[in-house]
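Novice: Structural data only, the sequence is not supplied:
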């Protein structure tokens, strides 16, 4: 049988394909980061009777062998993450890589991905981009200097609301004229984009008492948001 890689909504539960729902209905086993999160989705679509396998970084090695064993016993397994596409800053790469090495079929479904949604909505260049995953906690200055030495049209990273201001201030020190788009709470009720020169965006955030929600940060050295640039 095979491993199905199934993207799940990044916020709005309606952002899932018919095919993804059918796969989740058809398989007996679902490998997931947090069983509580996937149960919300399954309940929303009246999907019952599934065996949920906890699959997250500390348990990856053990669970990979268990999942491989199930597939070899003629069971299909669906891999999901808490939100978005598995393996993109979420567990999944090692399992998929192992399946390929062991000649186990995989089928990847297209679907929600926060970094692509944020990039498209940012208004910043999409012809080339660099995805940085989660912002680093150490050696940040050297990291960003190396990143911005590349020629990508846009740079995308995930950041927490608690650290976003510190991250922007450091980037502003390295690239004072860089353009920024903050995508916050994508597909949810309070979805918001904050766009502009990095210094203006920093000032806007400083006016807010409390920054909340999941954040995708998009940056570009090309000032495409300036009306005169058109």
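Specialist: Happy to help now that I have it. Not measured: the values here are computed from a predicted model. Residues are numbered from 1 along each chain as shown.
Novice: From here on, just use CA atoms for contacts and neighbour counts.
Specialist: Fine.
Novice: can you give me the helices for the protein?
Specialist: 18-26, 35-44, 60-72, 93-101, 114-122, 140-147, 164-174, 198-206 (DSSP state H).
Novice: most packed of those?
Specialist: helix 114-122 (a mean of 19; mean count of other CA atoms under 10 Å).
Novice: if we can go back for a sec, so which of the helices of the chain is nearest residue 81?
Specialist: Distance to residue 81, taken as CA to CA, is lowest for helix 35-44 among the helices of the chain, at 8.1 Å.
Novice: any idea how far residue 160 lies from residue 70?
Specialist: Distance, residue 160 to residue 70, using CA to CA, to the nearest Å: 36 Å.
Novice: do residue 112 as well
Specialist: 27 Å.
Novice: Ok, residue 182 next?
Specialist: Distance from residue 182 to residue 70, by CA to CA: 42 Å.
Novice: Likewise for residue 142?
Specialist: 44 Å.
Novice: Quick check, central residue of the chain?
Specialist: Taking CA atoms, centre = their mean, the centroid of the chain lies closest to residue 114, which sits 4.7 Å from it.
Novice: thinking that residue is in contact with residue 84, fair?
Specialist: Yes - between residue 114 and residue 84 there is a contact under CA atoms under 8 Å: 6.5 Å.
Novice: Pull the contacting residues for residue 117.
Specialist: By CA atoms under 8 Å, 6 or more residues apart in numbering, the residues touching residue 117 are residue 186.
Novice: and with 10 Å instead?
Specialist: By CA atoms under 10 Å, 6 or more residues apart in numbering, the residues touching residue 117 are 10, 183, 186, 187, 216.
Novice: What about the residues you listed, which one has the most neighbours?
Specialist: residue 216 (28 neighbours; other CA atoms under 10 Å).
Novice: put this beside the first:
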């Protein structure tokens, strides 16, 4: 839970210590990958508790698997900073020789595409929208191409976005 308090985490930790089996399912992603579930994992580690993973869907690998790029090397950068550091984030993408993957929110996708168009007009973008959901799609093109698609169809500006930037 994105809003679970430390006391909730301690209650869960105590339940485990008392012999209960606990499973964590996150509605915000995979725990530890741009998800607040990492806080519970960290607390469990501090307590020396056993943690097992059951692989599940990952927006990152789902996007790479359907983008059609070689996914043997890429860099994942999490969410784009919402305010401070945003411009620096986009400027530093040139330092990566492999594709870069990041998440963006429905409220900032257009701004991010505009910044990508300014900094990397020739890059190829692969944007997974609503992956594993009914309206799943992969938009592919230059930043200007994808921006035009979303401007022409405002409903496509809604959803959860995984952005892959390939400069090669």
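Specialist: Received the coordinates, thanks. Because the structure is a prediction, the values reported are computed rather than measured.
Novice: After superposition, what's the TM-score here?
Specialist: Comparison of the two superposed chains (TM-score structural alignment, normalised by the length of the second structure) gives a TM-score of 0.89, and 166 aligned residues with a CA RMSD of 1.7 Å.
Novice: on that earlier part again, show me the contacts of residue 117 of the first structure that map onto strands.
Specialist: Counted as lying in strands by DSSP state E, out of those, are 183, 216.
Novice: Of the contacts of residue 117 of the first structure, which ones are shared with the second structure?
Specialist: Here is what carries over to the second structure from the contacts of residue 117 of the first structure, by both residues aligned by TM-score structural alignment, their matches' CA atoms under 10 Å: 183, 186, 187, 216.
Novice: Residue 96 of the first structure maps to what in the second structure?
Specialist: In the second structure, the residue paired with residue 96 of the first structure is residue 41, using TM-score structural alignment.
Novice: let me fix that: residue 116 of the first structure
Specialist: Using TM-score structural alignment, residue 116 of the first structure lines up with residue 61 in the second structure.
Novice: State the distance from its match to residue 131 of the second structure.
Specialist: 11 Å.
Novice: Identify the contacts common to these two.
Specialist: Common neighbours of residue 61 of the second structure and residue 131 (CA under 10 Å, 6+ apart) are residue 162.
Novice: just to revisit the earlier point, spit out the contact partners of the residue nearest to the centre of the first structure.
Specialist: Residue 114 of the first structure touches 9-11, 83-85, 88, 158, 183, 185-187, 214-216, counting by CA under 10 Å, 6+ apart.
Novice: And it, how far from residue 157 of the first structure?
Specialist: Taking CA to CA, one finds residue 114 of the first structure at 10 Å from residue 157 of the first structure.
Novice: okay, and the common contacts of the two?
Specialist: 215, 216.
Novice: distance of residue 143 of the first structure from residue 19 of the first structure?
Specialist: 40 Å.
Novice: make that residue 108 of the first structure, sorry
Specialist: When residue 108 of the first structure is compared with residue 19 of the first structure (using CA to CA), they lie 11 Å apart.
Novice: Also residue 155 of the first structure?
Specialist: Distance from residue 155 of the first structure to residue 19 of the first structure, by CA to CA: 31 Å.
Novice: How about residue 203 of the first structure?
Specialist: If you go by CA to CA, the gap between residue 203 of the first structure and residue 19 of the first structure works out to 44 Å.
Novice: got a list of what the residue located most distally from the centre of the second structure touches?
Specialist: In the second structure, counting by CA atoms, centre = their mean, residue 18 sits farthest out from the average C-alpha position, at 34.6 Å. For residue 18 of the second structure, the contact set (CA under 10 Å, 6+ apart) comprises residue 12.
Novice: That one matches what in the first structure?
Specialist: In the first structure, residue 18 of the second structure lands on residue 73 (TM-score structural alignment).
Novice: Roughly how far does the counterpart of residue 32 of the second structure in the first structure sit from residue 79 of the first structure?
Specialist: Counting by TM-score structural alignment, residue 32 of the second structure lines up with residue 87 in the first structure. For residue 87 of the first structure, the distance to residue 79 of the first structure equals 10 Å [CA to CA].
Novice: These two: which has the busier surroundings?
Specialist: Set residue 87 of the first structure next to residue 79 and count neighbours by other CA under 10 Å: residue 79 wins out with 26 against 17.
Novice: Confirm for me that that one is in contact with residue 24.
Specialist: Yes - between residue 79 of the first structure and residue 24 there is a contact under CA atoms under 10 Å: 9.5 Å.
Novice: Give me the spatial nearest neighbour of residue 108 of the first structure, chain neighbours excluded.
Specialist: Spatial nearest neighbour of residue 108 of the first structure, excluding adjacent residues (CA to CA, 6 or more residues apart in numbering): residue 5 at 4.6 Å.
Novice: how many neighbours does the one you found have?
Specialist: 24.
Novice: for residue 72 of the second structure, same thing?
Specialist: Around residue 72 of the second structure there are 8 residues (other CA under 10 Å).
Novice: show me the contacts for residue 51 of the second structure.
Specialist: So residue 51 of the second structure contacts 22, 23, 41, 44, 45 (CA under 10 Å, 6+ apart).
Novice: Equivalent analysis for residue 93 of the first structure, please.
Specialist: 86, 87, 99.
Novice: Swap in 7 Å and give it another go.
Specialist: Contacts for residue 93 of the first structure (CA atoms under 7 Å, 6 or more residues apart in numbering) come out as residue 87.
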